[in-house]
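Participant: Provide a 3D model corresponding to the input given below.
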Amino acid sequence: MPSADTLEDARADGGGGDGGGGGTPKTAKLSLLTLTALVVGSMVGAGVFSLPRRFAQETGVTGALIAWAVAGLGMLMLAFVFQTLAVRRPDLDAGVYAYAKAGFGEYLGFFSAFGYWASVCVGNVTYWVLIMSTLGAVAPALGDGDTALAIVLSSVGLWAFYLLIRRGVKEATAINRIVTAAKLVPILVFVVLALVFFEPSVFTDNLRGADYAGSLFDQVRGTTLATVFVFLGVEGASVYSRHAQRRRDVGRATLLGFVGVFAVFASVTIVSYGILPMAEIARLRQPSMAGVLEAAVGTWGKTFVSAGLIVSVLGAYLAWTLMAAEVLFVAAKDKDMPRFLARVSLSDVPVPALLLSSALTQVVLVVTAFSGDAFDFALDLTSALTLIPFFLAAAFALKLALWPVREGAASPGTGARREVVVAALATLYTAFLLYAAGLKFVLVSLIVYAPATLLFVKARRELGRRLFSPREAVILAVSVAGAALGIVALAVGWIAL
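Facilitator: Presented below is the predicted three-dimensional model:
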């Protein structure tokens, strides 16, 4: 989770807008350590606390090891992609969406920016669901975070944070300063205690998986969206690449952060199989990490993890809300979004972008009431929305490796063959993730994507430009058709949330 202080500094040179103050804003420069912390913090959030149940619902130890190997290799290739792009195209700032725009045109670049922003907003829903589910263990009226009372309380919290952030980022940082320790300590304690109480016989019984798990391929496929969700944030350094003290630090921070977080995530998943049979883990309420630790050490373990989770998630929600507003703000500054989203208050807060982000989070929060599992639905939709931006970034890296001069590389590069292989693997991995997400989440994603074109149209009209080129019109037609099919599929019951 990027700290609120870091986010504030990183936006310092983006003042102006319709409500900006006078003078020349200070340009913040971020060190390798700060960028690495940003990547680690961005990835360590609510997802890790849910990993034991998510994996146990799909696979046993063998499938989990394969899934983490696939996810680790694929995300490592994606991390290498961001490293390469940061060096070969230093002119592209704001990360993921800038690469899609450079590689495939303004409309797909807009889709990438919107999809990345929407994934952050939907991801914020998982925080509220997880908080209410945690409290639901002592207040049954909150259920699994999807009851009417849970949604009302989550909505109150959502808009309370909006008002807090609107007053100014500096006033929000007091909450954020305690988050890093609060999120890492319970996770590390969980891993250590799980190893102490590890039962080899239970672990062995969980090797092949339960009867409900299906084939090994299905087991691995079923865990892919969970691994995508927990790795969201691997691109965190690239989002603020323009603020790095040295451009090469962006790639280094991405790799250092990824390796550390990967080790933690895989450990949390695997050691859980040595505490309880996977069928029992699969039935735990979220956060399942608390239930696993309770089985190992007693009630205090559940309380310890739950308390750490609530503090961690509240801080993560604060940071990712700031991140969502930042994405819209930067896109509007680049004239890829309507200009009203580039306005900032006297406190240097992009209020319109913040309001739109909070509004989308509220809408999805209400939608979770109609889903079979509120947390899993929000988690999977977050991952699915992120896949298109990630796929486009990887595909652009492949184009850059194959045709460096045509694609505007800053230098021809010395490892052309390596870059082609890495970019090709990253592209294949993200394409596989789209397949693994399944038709359901692709269609639901298009329902979110298609209406966003209204913002694109508004931005084009403000610039007095033609609305759509012939190629863009084809992309529009495909997205609208997919959204229409998704709505029909939901209405007649072909797919369910």
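
Participant: From here on, just use CA atoms for contacts and neighbour counts.
Facilitator: Will do.

Participant: List the contacts of the residue nearest to residue 408 when sequence neighbours are not counted.
Facilitator: The shortest distance from residue 408 to any non-neighbouring residue, by CA to CA, 6 or more residues apart in numbering, is to residue 89 (7.2 Å). The contact partners of residue 89, taken as CA atoms under 8 Å, 6 or more residues apart in numbering, are 408-410.

Participant: one more to line up against the first:
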Amino acid sequence: MGDVDVTTAQGGPTTVSRPVLTAMVIGSMVGAGVFSLPARFGTATGVAGALIAWAIAGTGMLMLAFCFQTLAVRKPELDSGVFIYAKAGFGDYVGFNSAVGFWASAMAGNAFYWVFMTATVGAFFPEFGDGDTLLAVGVATIGVWVFHTLIARGVRDAAVINRIVTVFKIVPILVFIVVLAFTFDAGTFGDNFLAYDDLGSMTEQVKNTMIITTFVFIGIEGASVYSRYAQRREHVGQATVLGFLSVLAIFSLVTMVSYGAFTQPEIAGTRQPSMVGLFEQTVGPWGEWFISAGVIVSVLGAYLAWTLMAAEVAFIPARSNDMPRFLGRENASGTPITALIATSIGVQVLLAVTLLIKDSLNFMLDLCTSLALVPYLLAAAYALKLAWTGETYEDDPAGRRKNAVFATLASAYAIFLFVAAGLEFLLLSCLIYAPAVVLFVIARVERKARVFTPPELVLCIVICAGAVFALYQLLTGGIVV
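Facilitator: You can find the predicted model right below:
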């Protein structure tokens, strides 16, 4: 991938090159989700529905990538993009909630990763079950704090390791694609083209794939989160688009070659992670070990990237007085240590919760996705606001029109995903946003600033009301987890 060294500017902070930023985007997106794609698609739709789903997801997420690219170029003074774009566009409290949403999403995603990995090990050692046994949680706990120690040594070391892990975890996926491509059967592919009647209409089939397509693309903002480390600002947008297109090609090929090698019922009935079972059926027993190793490496790499991003998104608001000051502390290695500790504790709590949830794997996946949609929508909305008002476009009317289209499509896609994901998860997210307001109040008091503007107070009341209603639904069985 060219020069991937992490360098340190003389007298300045650690900087990373464009290839490293691209690797961060790819590393953030390529995690556990890709190994689940065949069965998740096989239970939802056929080839036609999958093609439509990837076209919608690809277009929507590409528009979002363009928004991050545009914002990185037009607002170069804004760092830690996910949080700061919402703040710049819609005020302190909205920006704070964007940061909280992304932070919580990363924690839920990391809990999902540990459950997914221990469930993979469970295929060889039944004591791990589906990743929700005491042994599984215990092993995951050790992993959480080992990675915590690694990252605490410094962002520079963690970024280099992430670069190496990204390379090694891509190899099993590419081998899967190539091997199944050689077994591709046009007749099987044709039989799988249209889904069976019991999967519902084509619209319903496509809708049922939206959660997984969104989940596998979470991390697209990886370069924007690390914008303050970029050697050149334009590298942020370039890395985002290049990383996204690379991952889109990989993900879509994984599903298509599966439809060409196995019947839809075979794919749908494969134990998760389904890439393991399909590859084993294709090449023999060694295939199970080969892809399982890829799952573990991929999960660990993605966990590293997501933990780094989560700590950054808690650290930057603290430095800009939007979160309490204690979250802005760094250790001698320059790591945002208090934010990292809070992140690790949050993942630990969620791992404990998995012991009480019926289907912890899918619950964490859906919760992670729903929480990420709020920051994504706000970033797209800010890009739309810039184009609508003409700010930064005084000498570029053509660019203004083009970026307005991109931002409109990205915003519409994010809203569509809320509906596809299920509004109950948006409601459950209020249980996170509502108590988090305490952090916002502490930060405002520390600054001796007014806590809420009137619109912000209304938003806070709405969020708290949503939390109360969500709690009521949980207690009465209206929402089942």
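
Participant: Looking at structure 2, name the residue matched to the residue nearest to residue 408 of structure 1.
Facilitator: Taking TM-score structural alignment, residue 89 of structure 1 has residue 75 as its aligned residue in structure 2.

Participant: cool, residue 383 of structure 1 as well?
Facilitator: Per TM-score structural alignment, residue 383 of structure 1 is aligned with residue 369.

Participant: go on, residue 75 of structure 1?
Facilitator: Residue correspondence, TM-score structural alignment: residue 75 of structure 1 in this structure matches residue 61 in structure 2.

Participant: Any buried residues in the host helix or strand of its match, and which?
Facilitator: Using DSSP states H and E, residue 61 of structure 2 sits in helix 47-74. For helix 47-74 of structure 2, the neighbour count (16 or more other CA atoms under 10 Å) marks 47-51, 53-54, 56-74 as buried.

Participant: just to revisit the earlier point, among the contacts of residue 89 of structure 1, the buried ones, what's the ChimeraX command?
Facilitator: Here is the ChimeraX command that picks out the buried ones among the contacts of residue 89 of structure 1, judged by 16+ other CA under 10 Å:
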select :409
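
Participant: centroid residue for structure 1?
Facilitator: residue 232 (3.5 Å; CA atoms, centre = their mean).

Participant: close enough to count as contact, that residue and residue 42?
Facilitator: Yes. With contact defined as CA atoms under 8 Å, residue 232 of structure 1 counts as touching residue 42 (7.1 Å).

Participant: Which residue is the nearest non-sequential neighbour of the aligned residue in structure 1 for residue 317 of structure 2?
Facilitator: Under the alignment (TM-score structural alignment), residue 317 of structure 2 pairs with residue 331 in structure 1. What sits nearest to residue 331 of structure 1 in space, not counting adjacent residues and going by CA to CA, 6+ apart, is residue 337, at 5.6 Å.

Participant: what's the answer for residue 206 of structure 1, then?
Facilitator: Spatial nearest neighbour of residue 206 of structure 1, chain neighbours left out: residue 60 (5.3 Å); criterion: CA to CA, 6+ apart.

Participant: Residue 235 of structure 2 belongs to a helix, doesn't it?
Facilitator: Yes. Counting by DSSP: H, G, I helix; E, B strand; the rest coil, residue 235 of structure 2 is located in a helix.

Participant: check contacts around it.
Facilitator: 17-18, 21.

Participant: run the last query once more with 10 Å
Facilitator: Contact partners of residue 235 of structure 2, counting by CA atoms under 10 Å, 6 or more residues apart in numbering, are 16-22, 69, 72-73, 223-224, 227.

Participant: which position in structure 1 aligns with residue 273 of structure 2?
Facilitator: Using TM-score structural alignment, residue 273 of structure 2 sits opposite residue 287 in structure 1.

Participant: count of residues packed around that match?
Facilitator: For residue 287 of structure 1, the count of nearby residues is 25 (other CA atoms under 10 Å).

Participant: That one and residue 438 of structure 1, how far apart?
Facilitator: Using CA to CA, to the nearest Å, residue 287 of structure 1 is found at 25 Å from residue 438 of structure 1.

Participant: Are we agreed that the residue nearest to residue 331 of structure 1 is in a strand?
Facilitator: No. Counting by three-state DSSP, residue 337 of structure 1 is not found in a strand; it is coil.

Participant: which residues touch it?
Facilitator: 110, 113-114, 328-331, 454-460, 462.

Participant: Next: residue 332 of structure 1.
Facilitator: When the contact criterion is CA under 10 Å, 6+ apart, the partners of residue 332 of structure 1 are 17, 326, 338-343, 353, 459.

Participant: and if we set it to 8 Å?
Facilitator: Residues in contact with residue 332 of structure 1, defined by CA under 8 Å, 6+ apart, are 338-342.
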